[in-house]
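Engineer: sequence and predicted structure below; questions after.
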Amino acid sequence: MVASVAASAFFPVPSSSSSSSSSSLTGSAKPSSISLAKGPDALDARGLVAKPASNSGGLQVKVNAQATTRINGSKVGLKIDTNKLEDTPSIPSSAPRTFYNQLPDWSVLLAAITTIFLAAEKQWTLMDWKPRRPDMLADAFGLGKIIENGLVYRQNFSIRSYEIGADQTASIETLMNHLQETALNHVKCAGLLGNGFGSTPEMSKKNLIWVVTKMQVLVEHYPSWGDIIEVDTWAAASGKNGMRRDWHVRDSQTGQTIMRASSNWVMMNKNTRRLSKFPEEVRAELEPYFMDRVPVIDDDNRKLPKLDDDTADHVRKGLTPRWSDLDVNQHVNNVKYIGWILESAPISILESHELASMTLEYRRECGRDSVLQSLTSVSNDCTDGSAELPIECQHLLRLEGGPEIVKGQTEWRPKKRAPFPVGSP
């Protein structure tokens, strides 16, 4: 019904009481009416009470309409069937078409443009990794960079939640893994990585690999979850047939030293498992990257005391490598030895003290079928009220048959923070 009233404002509708005016709509405009309802209280389109206009009692609404409509200069007559109009149910009219609602959806267009620009920026970042200064080289994915005339490699690490222990700090094995990672990335970023685990192209041709013979570590403090550490590493010559690699680990925010480490490496034939001399071809590859710098830790040449079943205070037997403990050269990764050494350290020391320094001498490698024993002797027992004193321990990792794998010495200092309460999540 409402639609009928709206339509009558624009189109002439014949009156139900006048048959002569319903036949055509020609001539001058005459008032016509639409019967809306019966009764004296019916309203017309202007909100006024309609008056009865026929004997049938129906009420009419008068509207003005033009009898003739011109379209492109031609007269067009419009006829409307009143009966059909009255019987047609009211249909809500759609919103009028305006300039605003005919515009495109700008938010969708803006989102598409933003996506395109972000994708282009990502691709450009991956491709445009070339150094902006000749004294700084960066790898393609931003893992690290070579600084100081191409002789020092620097890389940052974030301490993950799965890398911390009961002390709420990173473990010594986590830090040692970071040292190993930066050493390999240094070789890779310098373009010297061959087919082996850190081997140069010339070493790969001769089936040579690197093996560590000695490792010295000084830990100032241990980072916590979420800390960002900055690791610098560089290499230097060590005698006629060896190489020295040093590391300096700092807090990336404060610059405070976290750890320093120095190591000695020699080459081994991958097939014969025997030590090898330093080939001149390999020396020519590496010497341009050797740095003339004193070791970050003074070399401790003291002979480690002998340790056996009679002198050891704690022994842990039956240690066996897992498949995941092997590296790509099919021998146990040197970081795994540290965990095995600490297997025989008394729990009383681990609860009250933290590792401050460590010296390890690697004697031989072990394979996946080896069965090992871990032996530890303690200079003083922290369970007798001397928990605030530093502790020194001697360590030995050996095969059950007797040959030595690693000899070591560790120093422990009292912890600066309390561990997690027992039973806490």
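Structural biologist: Looks like it arrived, so ask away.

Engineer: please make it C-alpha for all contacts and neighbour counts, starting now.
Structural biologist: Fine.

Engineer: contacting residues around the residue nearest the centre of the chain?
Structural biologist: The chain has Ser158 as the residue nearest its centroid, 10.3 Å off, counting by Cα atoms, centre = their mean. By Cα atoms under 8 Å, 6 or more residues apart in numbering, the residues touching Ser158 are 225-229.

Engineer: let's see it at 6 Å
Structural biologist: For Ser158, the contacting residues are 227-228, by Cα atoms under 6 Å, 6 or more residues apart in numbering.

Engineer: what comes into contact with stretch 244-260?
Structural biologist: Identification of contacts with stretch 244-260 by Cα under 6 Å, 6+ apart yields 217-221, 228-238, 261-264.

Engineer: return the distance of the residue nearest to the centre of the chain relative to Pro223.
Structural biologist: For Ser158, the distance to Pro223 equals 10 Å [Cα to Cα, to the nearest Å].

Engineer: about what we covered before: from the contacts of stretch 244-260, which ones fall inside strands?
Structural biologist: 217-219, 228-238, 261-264 (DSSP state E).

Engineer: hmm, which of those residues are the buried ones?
Structural biologist: Buried members of the ones in strands among the contacts of stretch 244-260, scored by 16 or more other Cα atoms under 10 Å, are 217-219, 228-237, 261-264.

Engineer: show me where the stretch 251-400 of the chain has helices.
Structural biologist: Assigned by DSSP state H, counting those that start in this stretch, the helices in the stretch 251-400 of the chain fall at 280-286, 334-341, 347-352.

Engineer: give me whichever of these is most buried.
Structural biologist: Among the helices of the stretch 251-400 of the chain, the stretch with the highest mean neighbour count (mean count of other Cα atoms under 10 Å) is helix 334-341, at a mean of 19.

Engineer: gap between it and the chain center?
Structural biologist: Relative to the centre of its chain, helix 334-341 is centred 28 Å away, using Cα atoms, centre = their mean, to the nearest Å.

Engineer: what sits up against it?
Structural biologist: Contacts to helix 334-341, defined as Cα under 6 Å, 6+ apart, come from residues Ser374.

Engineer: quick one: contacts for the residue lying closest to Leu355 once chain neighbours are set aside?
Structural biologist: Distances taken as Cα to Cα, 6 or more residues apart in numbering place Trp412 nearest to Leu355, at 4.6 Å, with adjacent residues excluded. By Cα under 6 Å, 6+ apart, the contact set of Trp412 is 353-356, 390-391.

Engineer: here comes the other one, which I'd like you to weigh against the first:
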Amino acid sequence: MAIIRNICLQFPSNLSNAKAENSVTTGKILRHSFCPPCNTITSNSNNRRGILSMSAIYHGIPRKVETVDGMNVNGIHVEEAPSEEANLENESAANVSLVTRLHGRFVEGRFVYRQIFVIRSYEIGPDKTATMETLMNFLQETALNHVTSSGIGGEGFGSTREMSLRKLIWVVTRIQVQVQRYGKWGDEIEVDTWVDAEGKNGMRRDWIIRDLCTEEIITRATSTWVIMNRETRRLSKIPEAVKQELVPFYLNRLAVAPEEQDCEKIDKLNDNNSERIRSGLAPRWNDMDANQHVNNVKYIGWILESVPIEVLEDYIMTSMTFEFRRECRQSNLLESMTCPTARVMESNNNSKNKNPDLQFTHLLRLQHDKADVVRARTKWHFKLK
């Protein structure tokens, strides 16, 4: 992630009005530059959206930042630029205000963190809609920026300051994602995230994804997290000092209703009850994250390696539940295993019930000793032609 130099993250006192303040007139084209006389600014007004191109310096490298109607694009949030007649002093103050919100903004009294993304061409699958991996990347990015922008972020990958002092990191133990609809290429989506306590020694993080245009909720997700020592790789209790950092941000709200939460045990697959096995899956260097283990999103692709091709072509994944069992390193080889469950429903596309057409159980395991890495359950509906 790019680091902004010589800027301290500060937030204005009235964040609830941020969205209204940052809206611009339909079709209006703005011009602004962080470091004049940087790059030439170009704009396009083919439709109702006004496009603003801006240049910011990240470690001395110019980087374009695009906005649509003054709102943040791909997680970057900027305000309306001051007029060209504004003096340099006011322009400098406006620049600082712009940079402080580069990652998104807080809403609902700083309990909810919000970002806006645009679905890019390289984030869609063969049917021109976002993939499950894309959605998981949006969730992860919003969560990390939530910690960074809250003012309690430490040196680690999503760790707080007190966690960094104690060499502690967060690890996810379970995550459930429900998809009502996948966004299309070019769609703008809005991601909200918040946290709450989970039992005596865990944290829950929830997300909601909306279609920015219609405000329809298209994805809900919930997850549980525990703390690990980054050197010993052993789980740790949450120190009291860390709890005190987190408590002011706790929000008692569920993204996934209790009756829809997938809390059932995920059965373990083996060589006898697995229908399909794909061996020899090797993590690459780019699959590793800043905590020196395989990024959680990478597991999705490996799980799908053992799903029948006709399922990938004719069905759409509507739910995925992960249960993380152990870390995976670059030196490990993995096996992907898939088996349909006993609860496979007959296809009924005219019905509005939520029963899946297909349901699978999955396992990723280490190839050398057969130890579980991830257990998963997926639900699929037949694609409407």
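Structural biologist: Thanks, I have the structure now. Model, not experiment: these values are computed from the prediction.

Engineer: on that earlier part again, any idea what the residue nearest to Leu355 of structure 1 aligns with in structure 2?
Structural biologist: By TM-score structural alignment, Trp412 of structure 1 lines up with Trp380 in structure 2.

Engineer: do the same with Tyr362 of structure 1
Structural biologist: Per TM-score structural alignment, Tyr362 of structure 1 is aligned with Phe324.

Engineer: I'd say its match and Val172 touch.
Structural biologist: No. Using Cα atoms under 6 Å, Phe324 of structure 2 is not in contact with Val172; the gap is 7.1 Å.

Engineer: quick one: map His362 of structure 2 onto structure 1.
Structural biologist: Structural alignment (TM-score structural alignment) places His362 of structure 2 against His395 in structure 1.

Engineer: tell me how far its match lies from Val282 of structure 1.
Structural biologist: Distance, His395 of structure 1 to Val282 of structure 1, by Cα to Cα: 35 Å.

Engineer: again with Lys214 of structure 1
Structural biologist: Taking Cα to Cα, one finds Lys214 of structure 1 at 21 Å from Val282 of structure 1.

Engineer: so stretch 115-127 of structure 2 corresponds to what in structure 1?
Structural biologist: Using TM-score structural alignment, the match for stretch 115-127 of structure 2 in structure 1 runs over residues 155-167.

Engineer: list the contacts of Met228 of structure 2.
Structural biologist: If you count contacts by Cα under 6 Å, 6+ apart, then Met228 of structure 2 has 168-169, 234-236 around it.

Engineer: what of Phe249 of structure 2?
Structural biologist: Phe111.

Engineer: what's the counterpart of it in structure 1?
Structural biologist: Using TM-score structural alignment, the equivalent of Phe249 of structure 2 in structure 1 is Tyr289.

Engineer: can I take it that Gln140 of structure 2 is in a strand?
Structural biologist: No. Using DSSP: H, G, I helix; E, B strand; the rest coil, the secondary structure at Gln140 of structure 2 is helix, not a strand.

Engineer: one step back: ok, of the contacts of Trp412 of structure 1, which one's closest to Asn380 of structure 1?
Structural biologist: Nearest to Asn380 of structure 1 among these: Ile391, at 6.4 Å, using Cα to Cα.

Engineer: what about the contacts of Met228 of structure 2, which one has the most neighbours?
Structural biologist: Neighbour counts for the contacts of Met228 of structure 2 peak at Leu168, which has 25 neighbours (criterion: other Cα atoms under 10 Å).

Engineer: so which helix or strand takes in Leu110 of structure 1?
Structural biologist: If you go by DSSP states H and E, Leu110 of structure 1 is part of helix 106-127.

Engineer: just checking, what packs against that helix?
Structural biologist: If you count contacts as 3 or more Cα pairs under 6 Å, 6 or more residues apart in numbering; DSSP states H and E, helix 106-127 of structure 1 packs onto no helix or strand.

Engineer: adding distance to Lys128 of structure 2, write the contacts of Met228 of structure 2 out as JSON lines.
Structural biologist: Shown next, in JSON lines, are the contacts of Met228 of structure 2 (distance: Cα to Cα, whole Å):
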{"residue": "Leu168", "distance to Lys128 of structure 2": "40"}
{"residue": "Ile169", "distance to Lys128 of structure 2": "36"}
{"residue": "Arg234", "distance to Lys128 of structure 2": "42"}
{"residue": "Leu235", "distance to Lys128 of structure 2": "40"}
{"residue": "Ser236", "distance to Lys128 of structure 2": "43"}
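
Engineer: returning to that earlier point: Cys382 of structure 1: which of the helices of the stretch 251-400 of structure 1 is closest?
Structural biologist: helix 347-352 (6.6 Å).

Engineer: what range does the closest one cover in structure 2?
Structural biologist: Mapped onto structure 2 using TM-score structural alignment, helix 347-352 of structure 1 spans residues 309-314.

Engineer: skip the chain neighbours and tell me the closest residue to Gly202 of structure 2.
Structural biologist: The shortest distance from Gly202 of structure 2 to any non-neighbouring residue, by Cα to Cα, 6+ apart, is to Val226 (5.0 Å).

Engineer: residues in contact with the counterpart of the one you found in structure 1?
Structural biologist: Counting by TM-score structural alignment, Val226 of structure 2 lines up with Val266 in structure 1. The contact partners of Val266 of structure 1, by Cα under 6 Å, 6+ apart, come to 210-211, 242.

Engineer: picking that back up, I figured the match of His362 of structure 2 hits Ser374, correct?
Structural biologist: No. Assessed by Cα under 6 Å, His395 of structure 1 is found out of contact with Ser374, at 7.4 Å.

Engineer: more neighbours, those two?
Structural biologist: His395 (29 against 26).

Engineer: near Asn273 of structure 2, how many other residues are there?
Structural biologist: 12.

Engineer: and if you look at Leu85 of structure 1?
Structural biologist: Counted with other Cα under 10 Å, Leu85 of structure 1 comes out at 16.

Engineer: state the distance from the match of Val226 of structure 2 to Ser199 of structure 1.
Structural biologist: For Val266 of structure 1 relative to Ser199 of structure 1 (Cα to Cα), the value is 11 Å.

Engineer: and Gln216 of structure 1, by the same measure?
Structural biologist: From Gln216 of structure 1 to Ser199 of structure 1 the distance is 22 Å (Cα to Cα).

Engineer: can you name the residues in contact with the match of helix 347-352 of structure 1?
Structural biologist: Lys383.

Engineer: quick one: average offset of that stretch versus structure 1, please.
Structural biologist: If you overlay the two and look at stretch 309-314 of structure 2, the average distance to its match in structure 1 is 0.3 Å (mean Cα distance after the TM-score superposition for structure 1).
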